[in-house]
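A.B. asks: Need the 3D shape of this:
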Amino acid sequence: MCLLTWTASSTNYECSEEDSGSNKTEAKKLHIIAIFAILATGTFGCSVPTLGRWFPAISPDKDYFYLVKAFAAGVILATGFIHILPEATIEKLTPPAEYHLGLITGTRRSLVSTIRPLIAALSFHQLFEGLGLGSCIAQGKFSLKSVMIMSIFFSLTAPMGIVLGMGIASSYNENSHTALIYC
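C.D. replies: Coordinates of the predicted model:
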């Protein structure tokens, strides 16, 4: 939560010459922070309901957890309606949404001021999407091995997207003829 507070409070929404591409070292540092922050929040969110097997106080069968699951469902729906649905086509719906959002975060190398709010937003989404998914997994009475595999895959999708986006951004020439034509 401290990281979420840092990213939200240190957000600067003004574009400056520093953001135009000269601050790639800062962007890389923020990308690495994003990978671990999003991985941690996704893992935590998915783990809490699963740990309810051994700690009854956090079991997804408890009444108060229905409120958490309803909020998590709202976060998932909002992500779909606000970020994915407007640009959706059949071709674009094939990769998982978290992977797609991670890819967007990873390619943001020149606008350092946009990375911090993306870290906060994706961490928030991963936490509550993890709680929702973890609740479904825990109530599905899967084997521990299946629970671990599903949780790991969920937790890794957005960070893998960030890593892939960083790779794409590092090989992308923003001054190439193709980039200048599509600007």
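
A.B. asks: going forward, measure contacts and count neighbours with C-alpha atoms only.
C.D. replies: Will do.

A.B. asks: who touches the nearest residue to residue 79 once chain neighbours are set aside in this structure?
C.D. replies: In this structure, residue 79 finds its nearest non-sequential neighbour in residue 125, 7.9 Å apart by C-alpha to C-alpha, 6 or more residues apart in numbering. With contact taken as C-alpha atoms under 8 Å, 6 or more residues apart in numbering, residue 125 is in contact with 75, 76, 79.

A.B. asks: And the contacts of the helix or strand the first one falls within?
C.D. replies: Okay, so that is residue 75. Counting by DSSP states H and E, the element that carries residue 75 is helix 63-78. Under the contact criterion C-alpha under 8 Å, 6+ apart, helix 63-78 has outside partners 58, 59, 60, 125, 128, 129, 131, 132, 135.

A.B. asks: one more to line up against the first:
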Amino acid sequence: MIMSTTTAAIVLVLFLLVSNFSVQVVSVVQECGAEDDVGCVDKKKALPLKIIAIASILVTSMIGVCLPLVTRSIPALSPERSLFVIVKAFAAGIILATGFMHVLPDSFDMLSSPCLKDNPWHKFPFTGFVAMLSAIVTLMIDSMATSLYSQNNKSGVVVLPTAESRDQEMAAAADHDHESHFHGHHGHGAGKLINHVEAAGSQLLRYRVIAMVLELGIIVHSIVIGLSLGASNNTCTIKGLVAALCFHQMFEGMGLGGCILQAEYGLLKKAAMAFFFAVTTPFGIALGMALSSTYKENSPRSLITVGLLNASSSGLLIYMALVDLLAADFMGAKLQGSIKLQIKSYAAVLLGAGGMSLMAKWA
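C.D. replies: Take a look at the predicted model:
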């Protein structure tokens, strides 16, 4: 609960800082352009569509993030099984495509808009620069958070390994200790047990850092897309967005839910993280509806604020998908030990990334 509250606070501070920054740098006309298709703009017809969007996205988000958590009792879907790895690879492909095919292009479009002054926005690739900085900052957070968790663990804040891995390691160490006793080496098995437990504990710390940072990136992105949908009165745009966002939130939630499951949090913290993920996009939609009279998608302030947030979110999502999700699994012992499983997982990645890329046609 503390971590989730801290995450929400960080997101709010980031949003306010970028909004304040955009007020300082904007130096063009107050309003620029309007909704693209005037024939589709209807505030009264858009309202029920937005309410449907809030309900449907909330439900699909909750299903997606909770699915890995409630299916743990099913042996085939436990984190130790191959099917879980394949499903996680599919979800990682969704997250990767979200960064490359949705968030990054939106940022390029916004920050290169003719509504913005030529200098500095058209003179420098702010989207690529901010995305690069975001990836570097994510690496810093990833590294430092892991160090802090490790130091706290060494100071006495013990993080136990998962129940399954603990049982497996103890059984393996017990077998080895029996052999060692037979050969007269009584202490060797105990040493192996300590090493196994320490390795499992370190891996668990990494899972917890990954879940925390990934949720931060997803929350930032979810608020931004919800805000844009809520402020829009273009019924043609909203109809396509609702279906695309439901698909997006469900499978992105599956990726996050898998990370939360591997992090072995307590029930309260799992519920808090799932709740924050599920409500951020509906909250963004409601916020956009409340600010629809003052928030204009094509105003310079909105373009700069949302464009910079999208750029930072894309860098974080791309880093997390490639480094903490895909590289960590594909370079791990389980996938490295099976070419067949690697091929299945690569196919899952391509399927997830391809499906999410196709959604870019509508959202």
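
A.B. asks: For my notes, please list the contacts of helix 63-78 of structure 1 in a markdown table and give secondary structure and distance to residue 145 of structure 1 for each entry.
C.D. replies: Below are those laid out as a markdown table (DSSP: H, G, I helix; E, B strand; the rest coil; distance: C-alpha to C-alpha, whole Å):
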| residue | secondary structure | distance to residue 145 of structure 1 |
| --- | --- | --- |
| 58 | helix | 20 |
| 59 | coil | 19 |
| 60 | coil | 19 |
| 125 | helix | 25 |
| 128 | helix | 22 |
| 129 | helix | 21 |
| 131 | helix | 19 |
| 132 | helix | 19 |
| 135 | helix | 16 |
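
A.B. asks: Can you show me the helices along structure 2?
C.D. replies: Assigned by DSSP state H, structure 2 shows helices spanning 2-25, 43-70, 82-97, 104-111, 118-121, 126-154, 163-182, 188-231, 235-262, 267-290, 300-319, 328-330, 333-336, 339-358.

A.B. asks: Of the ones you listed, which is nearest residue 36 of structure 2?
C.D. replies: helix 235-262 (9.7 Å; C-alpha to C-alpha).

A.B. asks: Tell me the spatial nearest neighbour of the most centrally placed residue in structure 1, not counting adjacent residues.
C.D. replies: For structure 1, the residue nearest the mean C-alpha position is residue 122 (3.6 Å; C-alpha atoms, centre = their mean). Once flanking residues are discounted, residue 122 of structure 1 sits nearest to residue 38: 6.6 Å by C-alpha to C-alpha, 6+ apart.

A.B. asks: which one in structure 2 is aligned with the one you found?
C.D. replies: In structure 2, the residue paired with residue 38 of structure 1 is residue 57, using TM-score structural alignment.

A.B. asks: Ok, residue 141 of structure 1 next?
C.D. replies: When structure 2 is aligned by TM-score structural alignment, the residue opposite residue 141 of structure 1 is residue 264.

A.B. asks: my read: residue 107 of structure 2 touches residue 313, true?
C.D. replies: No - assessed by C-alpha atoms under 8 Å, residue 107 of structure 2 is found out of contact with residue 313, at 9.8 Å.

A.B. asks: ok so, going back, what separation is there between the match of residue 141 of structure 1 and residue 250 of structure 2?
C.D. replies: When distance is defined by C-alpha to C-alpha, to the nearest Å, residue 264 of structure 2 is 21 Å away from residue 250 of structure 2.

A.B. asks: about what we covered before: what lines up with the residue nearest to residue 79 of structure 1 in structure 2?
C.D. replies: Structural alignment (TM-score structural alignment) places residue 125 of structure 1 against residue 248 in structure 2.
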